[in-house]
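Colleague: I'll drop the sequence and a predicted model, then ask my questions.
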Amino acid sequence: MDVLRSMGLFVLAAVAEIGGAWLVWQGVREHRGLVWVGAGIVALGLYGFVATFQPDPNFGRILAAYGGVFVAGSLAWGMIADGFRPDRYDVIGALVCLAGVAVIMYAPRG
């Protein structure tokens, strides 16, 4: 159950962080305005709280593993929100990152 909870929290963190960064990008780079920027800042702040709910008590481990989730999530977000089409090297790299997440977070420890 902890693994499922942890994975769900990683997905929620990715939506908050990547979504927040995307909102700021839209507000500034696409000239959509301060409301978009403000919403992005709020989402980025929420990301910081989501990570604290991970069952593992080690900040470094959580953030290191989340880095892999961020890589894969960013590619997925780009596909959904911006029509980005990753090439095979993007996909391979994302899979390598997710394998790293699995090793860092879910390997048996004594």
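Modeller: Okay, I see it.

Colleague: going forward, measure contacts and count neighbours with C-alpha atoms only.
Modeller: Fine.

Colleague: Helix or strand for the closest residue in space to Arg32 that isn't next to it in sequence, just tell me which one.
Modeller: Closest residue in space to Arg32, ignoring its immediate chain neighbours: Gln26 at 5.9 Å, by CA to CA, 6 or more residues apart in numbering. Using DSSP states H and E, Gln26 falls within helix 2-29.

Colleague: buried sites along that helix?
Modeller: By neighbour count on 16 or more other CA atoms under 10 Å, the buried set for helix 2-29 is 6-7, 9-27.

Colleague: and what of stretch 51-63?
Modeller: Buried residues in stretch 51-63, defined by neighbour count with 16+ other CA under 10 Å: Ala51, Gln54, Ile62.

Colleague: Against that first model, consider the following:
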Amino acid sequence: MTAPSTLAIYAGAAIAEIAGCFAVWAWMRQGASALWLIPGILSLAVFAWLLTLAPSDFAGRAYAAYGGVYIAASLAWLWLVEKQHPDTWDMTGAAICVLGAAIILFAPRAA
């Protein structure tokens, strides 16, 4: 699988996970209707399915690499959806995590 398609899988998984978790957050913390749980659960199911498409022979490695993408996507959500600008520390931390994810995901492995 190529790097762009791998990135698309992880980006889609991140959007699905964050949206699903946000639905629960909105219900529990912001007083939204319990009906928010329906799309939330569906979104979390899509998230789990997408991670099974990640190009790794081991779930733990796929999840570890995904973690960096999730952190960066969470800060994008903070900015675009919640209208809060990430600060320099947020961006620095996310960059370090994405670099770590790239190392895990794209490092040459012995067969």
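Modeller: Good, I have the coordinates. Given the structure is predicted, the values throughout are model-derived calculations rather than measurements.

Colleague: Can you give me the TM-score here?
Modeller: Laid over one another, the chains give 0.93 as their TM-score (TM-score structural alignment, normalised by the length of the first structure), with 110 aligned residues with a CA RMSD of 1.1 Å.

Colleague: hmm, back to that, comparing the helix holding Gln26 of the first structure with the second structure, how large is the average distance?
Modeller: Superposed on the second structure, helix 2-29 of the first structure shows a mean distance to its aligned partners of 0.9 Å (mean CA distance after the TM-score superposition for the first structure).

Colleague: coming back round to it: if I read this right, the residue nearest to Arg32 of the first structure contacts Gly38, doesn't it?
Modeller: No - using CA atoms under 8 Å, Gln26 of the first structure is not in contact with Gly38; the gap is 11.1 Å.

Colleague: Dead centre of the first structure: give me the residue that sits there.
Modeller: Ala14 (2.6 Å; CA atoms, centre = their mean).

Colleague: can you pull out the helices in the second structure?
Modeller: In the second structure, the helices defined using DSSP state H lie at 3-29, 37-52, 59-80, 88-106.

Colleague: Distance of the residue nearest to Thr6 of the second structure when sequence neighbours are not counted relative to Ser5 of the second structure?
Modeller: Leaving out its chain neighbours, the residue that sits closest to Thr6 of the second structure by CA to CA, 6+ apart is Ala54, at 6.4 Å. Noted for Ala54 of the second structure: a distance of 9 Å to Ser5 of the second structure, by CA to CA, to the nearest Å.

Colleague: that older thread, out of the buried residues of stretch 51-63 of the first structure, which is nearest to Pro108 of the first structure?
Modeller: Set against Pro108 of the first structure, the nearest of the buried residues of stretch 51-63 of the first structure by CA to CA is Ile62 (15.5 Å).

Colleague: Wait, the closest one touches Gly48, no?
Modeller: No - assessed by CA under 8 Å, Ile62 of the first structure is found out of contact with Gly48, at 11.5 Å.

Colleague: What's Arg5 of the first structure aligned with over in the second structure?
Modeller: Applying TM-score structural alignment, one finds that Arg5 of the first structure aligns to Ser5 in the second structure.
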